[in-house]
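Participant: next comes the sequence, and after it the predicted model I'd like to discuss.
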Amino acid sequence: MRTWRRTGTGTQVRICSNLETYECQLLASMVESISELLVERGDSAPSDELSALTGIATGHSRAPEDVTLGRLLPDFHRPDQEDELTAASVASDLNGGLRSVNEPHIIDAKLDAARTVLDTLPPGGGDIRLTEAEADRWLSALTDVRLALGAMLGIDDEPMRLPPDHPQAAHRDVYDWLSVVQGLLVEALMADEWTQSDWDVPE
């Protein structure tokens, strides 16, 4: 891929790059897979009479058992975050209430970000031109893809290098590539419009 670059001024600012065909296909496949998980999670939420009466969406009160969804939809509060909430039952009730109210909106926001990526990806590869709002949604979607892939690889805060013959080495390469794409996109969004660059990222 080419690095992200910022062009234009004011309302005409665009964040631009270029992706190869296989890069677009890989990214689209991962985003679609995460979208399917999120849609299934949202559709499986228990029915609620109050929600039906008020039209206010409610979701699950329990955290996902699936490891990937657990990364995408973590608990809002952990008992160790506040000394006063030391009882597991209190923390569970708090998380359940917060999750039920907020999870549907979080899922909608994640799906919106995913749709933006899929709508702006050139299927056969090529140029990408994003508004700043679209670029922000790209960042959100890339974060979700990295979280999902990191869950599969068991990646935590510690750096991890795999030997080339490791069965998950290719997935780790994809994770590192996503990190580069996301990092360059952040730089382009934060860059002053007079400090443009247009160089190829070395492979």
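Facilitator: Cool, got the structure.

Participant: use CA for all of it now, contacts and neighbours both
Facilitator: OK.

Participant: how about stretch 57-77: buried residues?
Facilitator: Along stretch 57-77, these residues count as buried under the neighbour rule (16 or more other Cα atoms under 10 Å): 57-61, 63-64, 68-69, 71-75.

Participant: could you do stretch 130-137 as well?
Facilitator: The neighbour-count check on stretch 130-137 (16+ other Cα under 10 Å) flags 130, 132, 134-137 as buried.

Participant: out of the residues you listed, which are inside strands?
Facilitator: Counting by DSSP state E, the part of the buried residues of stretch 130-137 found in strands is Leu130.

Participant: Serialize the buried residues of stretch 130-137 to JSON lines and add fields for distance to Thr7.
Facilitator: Formatted as JSON lines, the buried residues of stretch 130-137 follow (distance: Cα to Cα, whole Å):
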{"residue": "Leu130", "distance to Thr7": "10"}
{"residue": "Glu132", "distance to Thr7": "11"}
{"residue": "Glu134", "distance to Thr7": "14"}
{"residue": "Ala135", "distance to Thr7": "13"}
{"residue": "Asp136", "distance to Thr7": "16"}
{"residue": "Arg137", "distance to Thr7": "18"}
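
Participant: next up, a structure to set beside the first:
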Amino acid sequence: MRKWSRKNSLGGLKLRTEMDAREAGVLRSLIGAVTGLLNERAQSAPDDELAALTGMRTGNAEPPEDPRLRRLLPDFHRSEPGSPDADRAGLNSALRGLHEPEIIDSKLAAGSVVLDTLPTDGGKIVLTPEQADAWLAALTDVRLALGTVLGVDADTPDHLDPDDPRGPHLDVYHWLTWMQDSLLQALAP
């Protein structure tokens, strides 16, 4: 993949790069995996009679069990252990039930923009600033999910032992990080 570049044209600002077929396939697969998780979560929301009457969608009140989804759909409020408001499960459930469908929709829309603008067999990619924002959001979601699986934290080394089976996946994580950083730099004036 080439570094993202910015080009001002008569049609406005465009962000450009080029990706080979293998890179495009990896990115499509990762976006597809994350959107698949999000779709499953959305479809698992319980039926709500009030939602059926009002047309207002509700989501799951309980946090996801899958650690990747817990990272993508965190609690709305986190208290310090031992603080007087440490038990906020009811508040989190209510907020999750109200807002999770919209959050999932937003994440799915960002993934859809990537899939729509990424050539299947690789090639040139040209984005508007709005599409670039969607790419940034989708790349963040993929990095969060992959980072959760790999256990990435502040102490994770840049390279793992050659015998560590996580090594190639960490390389993909770093590639996604580089891609996201390159796009952010190209967006900056």
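Facilitator: Nice, I can see it. The structure presented is a predicted model; accordingly, all values stated were derived computationally and were not measured.

Participant: quick one: TM-score?
Facilitator: After superposition, the two chains reach a TM-score of 0.95 (TM-score structural alignment, normalised by the length of structure 2), with 188 aligned residues with a Cα RMSD of 1.6 Å.

Participant: still on that earlier bit, and the buried residues of stretch 57-77 of structure 1, which two are the farthest apart?
Facilitator: The most widely separated members of those, counting by Cα to Cα, are Ala57 and Thr68 (23.1 Å).

Participant: in what helix or strand does Asn60 of structure 2 lie?
Facilitator: For Asn60 of structure 2, there is no host helix or strand (DSSP states H and E).

Participant: and the lengthiest helix in structure 1, what does it pack onto?
Facilitator: Looking across structure 1 with DSSP state H, the single longest helix is helix 88-120. Applying 3 or more Cα pairs under 8 Å, 6 or more residues apart in numbering; DSSP states H and E, one finds that helix 88-120 of structure 1 contacts helix 21-43, strand 126-130, helix 132-153.

Participant: contact partners for the spatially most central residue of structure 1?
Facilitator: Against the mean C-alpha coordinate of structure 1, by Cα atoms, centre = their mean, the closest residue is Asp144 at 2.1 Å. Counting by Cα atoms under 8 Å, 6 or more residues apart in numbering, Asp144 of structure 1 touches 34, 72, 110.

Participant: identify the residue nearest the equivalent of the last one over in structure 2 in space, chain neighbours excluded?
Facilitator: So that's Lys110 of structure 1. Here Lys110 of structure 1 is matched to Lys107 in structure 2, going by TM-score structural alignment. Spatial nearest neighbour of Lys107 of structure 2, excluding adjacent residues (Cα to Cα, 6 or more residues apart in numbering): Ala138 at 6.7 Å.

Participant: that neighbour: how many residues sit nearby?
Facilitator: By other Cα atoms under 10 Å, the residues close to Ala138 of structure 2 number 26.

Participant: residue in structure 1 matching it?
Facilitator: By TM-score structural alignment, Ala138 of structure 2 lines up with Ala141.

Participant: wait, that match sits on Val31?
Facilitator: Yes - counting by Cα atoms under 8 Å, Ala141 of structure 1 does reach Val31; the two are 7.3 Å apart.

Participant: hey, what's in contact with both of the two?
Facilitator: 114, 117.

Participant: before we move on, back to that, for the match of Lys110 of structure 1, give its distance to Asp181 of structure 2.
Facilitator: 19 Å (Cα to Cα, to the nearest Å).

Participant: repeat that for Thr120 of structure 2.
Facilitator: 23 Å.

Participant: kindly report the same for Val149 of structure 2.
Facilitator: 21 Å.

Participant: check Trp4 of structure 2 too.
Facilitator: Trp4 of structure 2 is 9 Å from Asp181 of structure 2, by Cα to Cα.

Participant: ok, these two, which is more surrounded?
Facilitator: Here Trp4 of structure 2 and Asp181 are compared on neighbour count by other Cα under 10 Å; more neighbours surround Trp4, at 20 against 15.

Participant: wait, doesn't that one sit right on Leu15?
Facilitator: Yes - assessed by Cα under 8 Å, Trp4 of structure 2 is found in contact with Leu15 at 6.5 Å.

Participant: so what sits against both of the two?
Facilitator: 183, 186.

Participant: name the residue most distant from the centre of structure 2?
Facilitator: Most peripheral residue of structure 2 (Cα atoms, centre = their mean): Pro84, 33.1 Å.

Participant: right, I'll leave it there.
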